[in-house]
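**Student:** 3D, please:
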Amino acid sequence: MKEDYSLDTVKKIFTQFLAERKHRKTPERYAILEHIFSHEGHFNAELLYNAMQKEYRVSLATVYNTLELLLDSRLIVKHQFGEQVAQYEKTFGNTMHNHMVCTKCGKVKEFSDKKIRAAIQSKRFVHFESTHYSLYLYGVCSKCKAELNKKQ
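**Tutor:** Have a look, this model is predicted:
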């Protein structure tokens, strides 16, 4: 479920997180944060690094270190879709969503389903309070399915 948020809100959360853990508040970290939250979809560290090189001088190590901080602050989440390189995605304001992952081409598509959301939200767990979820469905996309059918 997407919630309304602003970049200022995300920056405040990140600033508080850095202060609580006595990390430096560097322009590079905030540039990475702004880039992530101004773009949609999944990304990997290499794509983020290449995009940052267009406007900023940041090292790949800085990108990875900042991603770790953003993971720890729960502003982004890390996905391992099959054997692909790790993918990241902003999670602040998007606490409940699902992914369909094609096992042939690796394409990842997000989808929303009210019945799945309702089932998970209505489920009561013993000694556990659910705050968010991510569901992965693995299969074959329609494009790959059509290609497989042509070969048969």
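**Student:** Going by C-alpha atoms from here, please, whenever you check contacts or count neighbours.
**Tutor:** Noted.
**Student:** show me where the protein has helices.
**Tutor:** For the chain, the helices defined by DSSP state H cover 7-20, 27-37, 45-53, 60-72, 114-122, 142-151.
**Student:** Among the ones you listed, single out whichever gets nearest to residue 133.
**Tutor:** Among these, helix 114-122 comes nearest to residue 133, with 8.5 Å by Cα to Cα.
**Student:** Contacts for that closest one, please.
**Tutor:** Helix 114-122 is contacted from outside by 96, 130, using Cα atoms under 8 Å, 6 or more residues apart in numbering.
**Student:** got it, and stretch 19-37?
**Tutor:** Contacts of stretch 19-37 (Cα under 8 Å, 6+ apart): 7, 11, 15, 18, 52, 56, 58, 62-63, 66, 90.
**Student:** compare with the first, here's sequence two:
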Amino acid sequence: MKSARQVFMEYLGDNGMSMTHQRRVIVETFLESEGHFTAEQLYTRVSSQVPDIGQATVYRTLKLLVESGLADAFDLGEGVTLYEHHYGHAHHDHLVCVECGRKVEIVDETIERRQAAVAQEHGFTLTRHRMVLYGLCPGCSGTG
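**Tutor:** Presented below is the predicted three-dimensional model:
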């Protein structure tokens, strides 16, 4: 399996782009950052290393990371998009607390099979999917 860096370098080359110093710092910081984070959070991490980097450069590089298959982006609504590693990571879905923003990654084979069956019942061949369930975590609902 190719490294994430190799995949990104190939993606840039295939699209007539090069690895600039700023892109390199953004990609390295992204790859070192586990979990879910916003573009603004990544920008804060990157700008502590390269103070003159622009926020637009971080956004553009995140877009390239998603297009290359290294990152996944999901919209939480209200203008908030979270990013996470995609390449080399197993598929998972998410539970999101609407009160505190807590995120839990879930893997449930029963749900996966049911999603495939629903798609097949409607004549669809699944190529990808994302499931995000919103609710209140135990701490916010008072049940924890």
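**Student:** and which of the contacts of stretch 19-37 of structure 1 is nearest to residue 75 of structure 1?
**Tutor:** Checking the contacts of stretch 19-37 of structure 1 against residue 75 of structure 1 by Cα to Cα gives residue 90 as the nearest, at 5.9 Å.
**Student:** Now which residue in structure 2 aligns to that closest one?
**Tutor:** The equivalent of residue 90 of structure 1 in structure 2 is residue 85 (alignment by TM-score structural alignment).
**Student:** wait, isn't its match in contact with residue 68?
**Tutor:** No. Counting by Cα atoms under 8 Å, residue 68 is not a contact partner of residue 85 of structure 2; they are 11.5 Å apart.
**Student:** Which of those two has more residues huddled nearby?
**Tutor:** residue 85 (22 against 19; other Cα atoms under 10 Å).
**Student:** What about residue 151 of structure 1, how many residues nearby?
**Tutor:** Residue 151 of structure 1, neighbours per other Cα under 10 Å, totals 6.
**Student:** Distance-wise, check it relative to residue 141 of structure 1.
**Tutor:** 16 Å (Cα to Cα, to the nearest Å).
**Student:** what does residue 85 of structure 1 give?
**Tutor:** Counting by Cα to Cα, the gap from residue 85 of structure 1 to residue 141 of structure 1 is 19 Å.
**Student:** Those two - which one has more neighbours?
**Tutor:** Neighbours of residue 85 of structure 1 and residue 141, each counted by other Cα under 10 Å, are more numerous for residue 141; the result is 18 against 13.
**Student:** which one in structure 2 is aligned with that one?
**Tutor:** Counting by TM-score structural alignment, residue 141 of structure 1 lines up with residue 137 in structure 2.
**Student:** now its match, nearest residue through space, not along the chain?
**Tutor:** Of all residues not flanking residue 137 of structure 2 in the chain, residue 97 sits nearest, at 5.4 Å (Cα to Cα, 6 or more residues apart in numbering).
**Student:** on that earlier part again, mind putting the helices of structure 1 into CSV with distance to residue 107 of structure 1?
**Tutor:** Converted to CSV, the helices of structure 1 look like this (distance: least, Cα to Cα, whole Å):
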stretch, distance to residue 107 of structure 1
helix 7-20, 28
helix 27-37, 20
helix 45-53, 16
helix 60-72, 22
helix 114-122, 22
helix 142-151, 10
